[in-house]
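Q: need coordinates for the below:
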Amino acid sequence: MHEMRRFEPPAELAAHANVTADVYAEADADRLAFWEKAAERLSWDTKWDRVLDWDNAPFAQWFVGGKINAAYNCVDRHVEAGNGDKVAYHWVGEPENDTRDITYAELKDLVCQAANALTGLGVKAGDRVAIYMPMIPETVVAMLACARIGAPHTVVFGGFSSTALRDRIQDCDARVVITSDGGYRRGAPAALKPAVDEAVAQCPDVRSVLVVQRTGQDVEWDDSRDVWWDDAVGTASTEHTPEAFDSEHPLYVMYTSGTTGKPKGILHTTGGYLVGTSYTHWSVFDLKPETDIFWTAADIGWVTGHSYIVYGPLANGTTSVMYEGTPDTPHKGRWWEIIQQHKVTILYCAPTAIRTFMKWGSDIPDEFDLSTLRLLGSVGEPINPEAYIWYRETIGGGRCPVMDTWWQTETGQLMISPLPGITAGKPGSAMKALPGIGALVVDDEGNAVQPGSGGYLVLTEPWPAMLRTLWGDDERYQDTYWSRFQGLYFAGDGAKLDEDGDIWLLGRVDDVMNVSGHRLSTTEIESALVSHPKVAEAAVVGANDPDTGQAVNAFVILRESALKDGEKADDALIQELRNHVSKEIGPIAKPKSILVVPELPKTRSGKIMRRLLRDVAEKRDVGDVTTLADSTIMDQIKQGLATGKDDD
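A: Model (predicted):
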């Protein structure tokens, strides 16, 4: 174990860091004054009357009475300050030599054109717009254009199926969808428009689909509904006056897996979210906008992309790298080649990627010049100590501190992390709550645990970028996050405090899995399996996996009609079930293994004992079976009637 290793902040970094050690005391002395100062880094049309209204907890209002426009803060103000020629994005397409550099002035013109085009399509402030796109600059333009006119966007990850897209469009009642013919994935064009066509066929209220031409694939076309991006946006005026919206005006809805199977629409509003993301981006990554080249290697379809590819970096006037493709296309050194080419100084990525690179070997990154890197970040799941050390030594050359960050879709902003130049790094620990954030590890009764003990991670104070509610469901918001511990936000994660009082995250404690940093609901995957005509019942567990953190492991009972007499479940059927899940939810949810079983381990009250299934999936001795209605079931399961595995 590397638990006892500590990496002290580099002296050079400490001497020039954006924040100093007294920032914690400053925030502790007056938390609201601390966040007010952070808010003053932005341009407000109307200043707030009150920093926080928490009278109607857990429904927060931040910077009450303030008016602001997110797009103006992300583009116009930098151009007005004379930084129009500064590159906002070095965009790198997956096909080699397919690159674009977009300056802040160019981005402003594109956002104004897209805002005018959306207005021309009848989009008004408050209307929702769904965005289903690859990692291309137009995705950022679409988001900012929505923000500019006050139309909350809901970005749906381009890897999700048409069913997932349909459910999200329907839940937030989006009337316009922005998409692309497709994107590039592993060297080949991957279509997106067909999934949109399939989804909106069941969404009669969608009146317009705006389509970016990216790959030149043939697409089906409906003249009454479909509009080419170039026709609508390309011909629009580059002049557009942004309107200032109330600080609490909805900025976006992002859907995340829930334990009930129905995705939760996380609502983020404008002012507090922009304050939280821009401040944490600047402080946690010690951002120097004049010289840093920042790369968040995530997809914009996830909250990491929203907060640290789009809103945080642009609000800070940063130059970012944005990459369309996968780490191994066209070769396994692609990321390091991009860092070398664009002289990236800060890299922020997921432990899943780091473990994959470890598996490929250090001789690949060793071929490239990574000397421009000065800071590394980790996001999406707890990073295991081995991966942390490898990342720091091999990619960071032993000189780059690692910011192991904990936060969620719901929190909107970084919450627990070291601070560069101030905090030592411990491999595997996110260390402590950031200034202005209240976090505790508590026991079952909600009492703070002592150092050396484990429990549940809770947040004790409201924070600027926090979710305001679940879209259209205030009751579920309260039940999900605020009912477990009185007056405390329960994150759903387990944690422990070490002897120094530093926090170690232990992953989910509910039925939500963390696969490659993406949250997936076991219930949702079970529902997808049971929707297959051959499946009678299913149970899904997340089992530890060296590459993806957790892997989806499924146990299914087949319908009697599924197999003919004497027939056994074969690999073809297993593959059919795996592909069915992929079609229903998306490839990320495809089970790594499926075991066909005669029965599932259930208590006498009928509850499935997933703990025992996790033991099987992780090849451990099966725990206590005394509460099972039939204790022989586990022996039958362990014998394994049919297993299907896949490594794609």
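Q: use CA for all of it now, contacts and neighbours both
A: Noted.
Q: what residues of stretch 318-329 count as buried?
A: 318-327, 329 (16 or more other CA atoms under 10 Å).
Q: what is the neighbour count of residue 639?
A: 9 (other CA atoms under 10 Å).
Q: to clarify, my last question referred to residue 443.
A: Neighbours around residue 443, by other CA under 10 Å: 16.
Q: pull the contacting residues for it.
A: Going by CA atoms under 8 Å, 6 or more residues apart in numbering, residue 443 touches 449, 454-456.
Q: now do residue 546
A: residue 355.
Q: hey, where'd the helices end up in the stretch 451-600 of the chain?
A: 474-481, 522-530, 571-584 (DSSP state H, counting those that start in this stretch).
Q: mind putting the contacts of residue 443 in a markdown table, distance to residue 265 and neighbour count included?
A: Output for the contacts of residue 443, formatted as a markdown table (distance: CA to CA, whole Å; neighbours: other CA atoms under 10 Å):
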| residue | distance to residue 265 | neighbour count |
| --- | --- | --- |
| 449 | 32 | 18 |
| 454 | 30 | 21 |
| 455 | 27 | 23 |
| 456 | 24 | 24 |
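Q: right, and residue 90 touches residue 318 too?
A: No: the criterion here is CA atoms under 8 Å, and residue 90 misses it with residue 318 at 11.0 Å.
Q: would you do the same for the sequence below? I want to compare the two.
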Amino acid sequence: MEYIYDVKPGEVFWAASDVGWVVGHSYIVYAPLLHGCSTIVYEGKPVRTPDAGGFWRVMEEYKVSAFFTEPTAFRAVKKEDPNGELLKKYDLSHVRAIFQAGERLDPPTYEWLSDLLKKPILDHWWQTETGWGIAANPAGIELETVKSGSATFPVPGYKLEVLDETGNILGPNEEGALAIKLPMPPSCLNTLWNNHERFVEAYLDTYPGYYLCGDDGYIDEDGYVFVMGRIDDVINVAGHRLSTGEMEEVVASHDAIAECAVVGINDELKGQLPVAFYIRKDGVESEPEEIEKELIQMVRGTIGAICCFSKAMEVKRLPKTRSGKILRKTIRQISETDDVPTPATIDDPGILDESREAYKAAKVGRFV
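A: From the prediction side, this is the model:
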């Protein structure tokens, strides 16, 4: 609480997560209360409760020192209040930093928040299995220079490395599987309940001597960690391994886009092809065809024609968990089969039909 989040006993810490998730019980209940902080339990969404200023209102009312939520929550705020007009109603002078986790903090969202709040916006990366930060900017020790798109440095206790498919350690700026050299630090899981074989198979067998995080990324020449997405979000287009997270970063930078997801769908010729789903910002009047054309130019201009990016579909909503994570695997599965299991954590199962209709209208995947 002190070294990563820079909160002291007697201060107010707010993690705006669903209490049923690891962030909920660990960082709404246990950690702040054990540390002597006041904590906030918030039942509601970042928008339409009653407006997109809900976060700012609670921060002002309870004099929050540090705030922690996922990037998708702020993307929802950005969609409804892109210029931050509602923020002007509230005094957030007591807020020292905003912490982001749960998914990658894409550069467009980071830059929007940073410009709006004029405060440190600190991405950090960890997992339910670890219980605390794997990579973070240690605000309570010494705040490091922020690099957009990076969770900063490995936290003391973790020996983090990037491995290729055969387990060789990759060099700076080379993307591969993120893995933690054993042994793991205190608090991390060491088995699965009544199924130790499954634990070894899922986390330890792929790279002997390492814990497999399941995320893809790289470490740059300065030691900054960049988590690009889940390993299964890396797609193979005609023999080229490409990150859908990198494509999402480009799509999200378009002025009309509030939120997006890029997934790989099966293709008989190329193996896989990337397709984008996006939600436009409120008040944007551009035609979908115009936006799609501009996105294709942007992605191909930034990443290259090898990515074969040629389809972007507008949707009203994206399938998400109740904690706000986009269900990219489910979006991908809809392109392949009707027999898609409804995730137990989904916020609204009705969104799956909307995704299916988007594929049909665009004649993508099995709907060609």
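Q: TM-score them against each other, please.
A: Here the TM-score for the pair of chains, by TM-score structural alignment, normalised by the length of structure 2, is 0.67; 276 aligned residues with a CA RMSD of 3.1 Å.
Q: tell me the one of the contacts of residue 443 of structure 1 nearest residue 101 of structure 1?
A: Taking CA to CA as the measure, residue 101 of structure 1 lies nearest residue 456 of those, at 44.5 Å.
Q: counterpart of that closest one over in structure 2?
A: Counting by TM-score structural alignment, residue 456 of structure 1 lines up with residue 177 in structure 2.
Q: in stretch 191-206 of structure 2, what counts as buried?
A: For stretch 191-206 of structure 2, using 16+ other CA under 10 Å, the buried residues are 199-200, 203-204.
Q: for whichever residue in structure 1 pairs up with residue 20 of structure 2, helix, strand, or coil?
A: Correspondence of residue 20 of structure 2 to structure 1, assessed by TM-score structural alignment: residue 301. What DSSP: H, G, I helix; E, B strand; the rest coil gives for residue 301 of structure 1 is coil.
Q: can I assume residue 301 of structure 1 is in contact with residue 155?
A: Yes: using CA under 8 Å, residue 301 of structure 1 makes contact with residue 155 at a distance of 5.7 Å.
Q: if you count what's nearby, which of those two comes out ahead?
A: Counted by other CA under 10 Å, residue 301 of structure 1 and residue 155 do not tie: residue 155 has more neighbours, with 28 against 23.
Q: surely the more buried one is in contact with residue 303?
A: No: with contact defined as CA under 8 Å, residue 155 of structure 1 does not count as touching residue 303 (9.5 Å).
Q: now for those two: what residues contact both?
A: Contacts common to residue 155 of structure 1 and residue 303, judged by CA under 8 Å, 6+ apart, are residue 254.
Q: which parts of stretch 384-397 of structure 1 are buried?
A: Result for stretch 384-397 of structure 1 [16+ other CA under 10 Å]: buried residues 384-385, 387-392, 394-396.
Q: try stretch 151-158 of structure 2
A: Quick answer for stretch 151-158 of structure 2 (16+ other CA under 10 Å): 151-155, 158.
Q: what about the helices in structure 2?
A: For structure 2, the helices defined by DSSP state H cover 22-24, 31-34, 54-61, 71-80, 107-117, 196-199, 244-252, 288-302, 328-334, 351-362.
Q: distance between the shortest one and the chain's centre?
A: The chain centroid and the centroid of helix 22-24 of structure 2 are separated by 15 Å, computed with CA atoms, centre = their mean, to the nearest Å.
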